[in-house]
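**Q** sharing a model that was predicted from the sequence below.
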Amino acid sequence: VPKVFAQQTAFEKTSRDGDILFSYQWNLPNGKLTQLSFSVNQREFLKPFATFRSYDRKRALRELNYQVNQYIQRQRWYGVEATLSPRQEKLTLSIRKARTEPLQQRYQQQLTKTQQFFNQQWRDYLSANYYRKLSLPLGETGIVPDAVTIAEKTQSLLRTLVVAIGNELKDNSRRSYTNYVGHFVQSIPYDSLSSKLSSRGDGFTPPNYLLLNNRGDCDSKVSLTLALLKEIIPEARMIIVYLPKHAIFGIQMAKQANDITLMHNGTEFVLMDVAGPAVLPAGQLSSDVQFLVNTGQYTVIKGN
């Protein structure tokens, strides 16, 4: 475990004339104190994802149960019904017993069409609420916030921050920008992630609200990193690497001798853990995270 920890030495947030001014101070790995300030229009900045909620299976099934039953009523079908379990943890589609074989076949067709309708509604529900299905190699599956789409939707809100970073680094290498953004995100106070994949999104904070609250878990921090670096280096390919209880960032750039990398679809990505508080430059991971990568316990999601 590295001995250097990223820590903000100062953070200020002030509202003035409809704007929010953010000011940061933190120590770079070389011990040098760095400062960064930017301002945003408060209304524009806080509008996206103001009502973002963590995934709740019971709430989702209640909504879907209502939609499916409305669908069955509109079709005037009597051969199929949708029922929600008493604890609202399962939605079951069932078929009635018919008196004749032709009628039974018709009921079966109704069931098939209702199942198709449910599947489409389920996909639409996930998409509309910025969730996605995630499966990890050891068979664990769950619903998590769609960190890539959320990063895309908040990218334009971060332009004044990107300009401030550009003023600091000017004409610099891909690695310098990646490290600077990574260390900035590492220095933001950390919120721990739920250990269960089923409740993994509980603490997720979209990039604009992560900056506003000045704290976030690893999934949220990866989404912020992705939003910033896609705005700064749009031509670089990027990935999110989901691990058990953790997530890290990957970017396509010139490899250095000791970099830890991951090959995905023919592209080599240099990995970076932006969770903090450990200060880790691009290409370096803690031994436990490196073990998960080396043993293939990850799922890669394309960042762009």
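**A** Received the coordinates, thanks. From a predicted model like this one, the values you see are computed outputs, not experimental measurements. Residues are numbered from 1 along each chain as shown.

**Q** from here on, just use CA atoms for contacts and neighbour counts.
**A** OK.

**Q** ok, then the element right after the helix ranked longest in the chain?
**A** Longest helix in the chain, counting residues (DSSP state H): helix 101-128. From helix 101-128 onward toward the C-terminus, using DSSP states H and E, the following helix or strand is strand 131-135.

**Q** and the following helix or strand past that following strand with strand 131-135, angle?
**A** Following strand 131-135 in sequence order, the next helix or strand is strand 141-145 (DSSP H and E). Per axes from the mean of the first three to the mean of the last three Cα atoms, to 10 degrees, the angle that strand 141-145 makes with strand 131-135 is 150 degrees.

**Q** buried stuff in strand 141-145?
**A** Counting neighbours by 16 or more other Cα atoms under 10 Å, one finds that the buried residues in strand 141-145 are 142-145.

**Q** figure out how far it is from the centre of its chain.
**A** 10 Å (Cα atoms, centre = their mean, to the nearest Å).

**Q** by contact count, what packs against it?
**A** Applying 3 or more Cα pairs under 8 Å, 6 or more residues apart in numbering; DSSP states H and E, we find strand 141-145 packed against strand 131-135.

**Q** please state the offset of the strand it packs on from the chain centre?
**A** How far strand 131-135 lies from its chain's middle: 10 Å, per Cα atoms, centre = their mean.

**Q** which other helices and strands contact that strand?
**A** On a contact count with 3+ Cα pairs under 8 Å, 6+ apart, strand 131-135 meets strand 141-145.

**Q** just give me how far the next helix or strand after the strand it packs on sits from the chain centre.
**A** Downstream of strand 141-145, the next assigned helix or strand under DSSP H and E is helix 147-154. Distance of helix 147-154 from its chain centroid, counting by Cα atoms, centre = their mean, is 8 Å.

**Q** pasting the second one now:
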Amino acid sequence: MRTAASTLCILFTACLLPLAAHAAQTFNTGTRGGGQDFAYTYNTADGQARALQFRLNLDDIRRGSEEFRRISTGDSQAYRLAAMQKVAQGMQNPNLDIRLTPIPNGIDIAMRGRGIPRNVLEQNYKVLEEAGRNADSTFLANHMYAVARSAGNVDFIRPDHAAIAKRYTGAMQPVAQAILQQVPGASQNPRAFINAALNWLQTIPYDTLDNRTTSNGAGFQTPYGLILGNMGDCDSKATALAALIRAAYPSLPLTIIYVPDHAFLGVGLPQTDADYALSTQHGIFVLADATGPRLSPLGQIDTETRDKLKRQSSKTELVPIR
């Protein structure tokens, strides 16, 4: 008997390129002792000067900027094969021969048994296939990826934005505290805090993060990778914004919103007459797009994104509350 266990198909999506150059910003960073200092100056939408400064642990910022990497089908196949081989070793029997062979898009399972009932062989196949599927899930989780389904019902692999936002909630506390200090009364006014966080993130230069010479080449960066490199794309900025908001307001509902070629955040705050919002099965979420360079406050998104929300189906993923 033989069958093939399919291997993960690794596909990536890219954010829509913004139409303008990045907003004016000055950025300085330097290390001293065991920390790294970050300092920014930029303007608000009405032209007021803003300054933001914070300090992060040096080892944490470097580790955080390096932990997310592009993965390949070959990587996932090797991990799956090793897991299946370990299970096959537990089935060792003088009368049972199991051979696992990597093939394009899968692992070929060849099994031959002498005097072993067919139903036992079939059960062994199922156990090996399940081991392969579990290995895929573990591999993705270890590398901070998740399986998603497009509007056209096609499965693909993308960064696990919600899990990464949760992972970085504590790490973004120093940044959140700096923003809270920057805006009087922000600790009691989530909208003011979010607008200040959006303003800062939107002035960080946009980059697709596909070039391995200037970035990690993975098309995404963690919040610490975004800060250290001072560049990011739409889903990297949405993830950083989610971690920032969660650090300041632990119980505020948040969801990552996906439309074709774009990702942004939904915030569970009361909707005003001026806000654009998305109604979901989990409630109404006011829209927040950190991409830039346009300085858009909470509740305001560009015309193209609004059109996509109207004309095409969107996907959402709640950010876990820790």
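**A** Happy to help now that I have it. Please read these numbers as outputs of a predicted model, since none were measured by experiment.

**Q** residue 269 of structure 2 matches what in structure 1?
**A** Under the alignment (TM-score structural alignment), residue 269 of structure 2 pairs with residue 253 in structure 1.

**Q** please apply the same query to residue 145 of structure 2.
**A** In structure 1, residue 145 of structure 2 lands on residue 131 (TM-score structural alignment).

**Q** from what I can see that match touches residue 145, true?
**A** Yes - at 4.3 Å, residue 131 of structure 1 counts as touching residue 145 under the criterion of Cα atoms under 8 Å.

**Q** shared neighbours of the two, anything?
**A** residue 55 (Cα atoms under 8 Å, 6 or more residues apart in numbering).

**Q** from residue 72 of structure 1, how far off is the match of residue 145 of structure 2?
**A** 26 Å (Cα to Cα, to the nearest Å).

**Q** now do residue 133 of structure 1
**A** From residue 133 of structure 1 across to residue 72 of structure 1, the span is 26 Å (Cα to Cα).

**Q** of these two, give the one with the bigger neighbour count.
**A** Neighbour comparison, residue 133 of structure 1 and residue 72: the larger count goes to residue 72, with 20 against 12 (by other Cα atoms under 10 Å).

**Q** next, the contact list for the more buried one, please.
**A** With contact taken as Cα under 8 Å, 6+ apart, residue 72 of structure 1 is in contact with 80-81, 114.

**Q** run the last query once more with 10 Å
**A** The contact partners of residue 72 of structure 1, by Cα atoms under 10 Å, 6 or more residues apart in numbering, come to 78-82, 110-111, 113-114, 117.

**Q** that one matches what in structure 2?
**A** Match for residue 72 of structure 1 (TM-score structural alignment): residue 88.

**Q** OK, contacts around the aligned residue in structure 1 for residue 185 of structure 2?
**A** The equivalent of residue 185 of structure 2 in structure 1 is residue 171 (alignment by TM-score structural alignment). Counting by Cα under 10 Å, 6+ apart, residue 171 of structure 1 touches residue 177.

**Q** for residue 171 of structure 1, which three-state class applies?
**A** What DSSP: H, G, I helix; E, B strand; the rest coil gives for residue 171 of structure 1 is coil.

**Q** for residue 132 of structure 2, which non-adjacent residue is closest in space?
**A** residue 80 (5.2 Å; Cα to Cα, 6 or more residues apart in numbering).

**Q** equivalent analysis for residue 252 of structure 1, please.
**A** Using Cα to Cα, 6+ apart, the closest residue to residue 252 of structure 1 is residue 269 (4.6 Å).

**Q** quick one, helices of the stretch 201-304 of structure 1?
**A** With DSSP state H, counting those that start in this stretch as the criterion, the stretch 201-304 of structure 1 has helices at 207-213, 218-232, 287-294.

**Q** quick one: which of those is nearest residue 179 of structure 1?
**A** helix 218-232 (10.4 Å; Cα to Cα).

**Q** give me the helices and strands touching that closest one, please.
**A** strand 141-145, helix 147-154, helix 159-169, helix 174-187, helix 207-213, strand 238-243, strand 246-251 (3 or more Cα pairs under 10 Å, 6 or more residues apart in numbering; DSSP states H and E).

**Q** dump these to a markdown table, plus distance to residue 99 of structure 1.
**A** What follows is these, written out as a markdown table (distance: least, Cα to Cα, whole Å):
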| stretch | distance to residue 99 of structure 1 |
| --- | --- |
| strand 141-145 | 41 |
| helix 147-154 | 50 |
| helix 159-169 | 66 |
| helix 174-187 | 65 |
| helix 207-213 | 58 |
| strand 238-243 | 52 |
| strand 246-251 | 55 |
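
**Q** quick check: the gap between the match of residue 185 of structure 2 and residue 157 of structure 1.
**A** Taking Cα to Cα, one finds residue 171 of structure 1 at 23 Å from residue 157 of structure 1.

**Q** now swap in residue 226 of structure 1 and tell me
**A** From residue 226 of structure 1 across to residue 157 of structure 1, the span is 13 Å (Cα to Cα).

**Q** same deal with residue 294 of structure 1?
**A** 36 Å.

**Q** higher neighbour count, the two?
**A** residue 157 (20 against 13).

**Q** that one maps to what in structure 2?
**A** Match for residue 157 of structure 1 (TM-score structural alignment): residue 171.

**Q** contacts only, for that match.
**A** 56-57, 60-61, 64, 165, 223-224, 243-244, 247.

**Q** how about residue 24 of structure 2?
**A** 41-43, 202-205, 293.

**Q** again with residue 27 of structure 1
**A** Residues in contact with residue 27 of structure 1 (Cα under 10 Å, 6+ apart) are 4-9, 33-35, 183-184, 187, 279.
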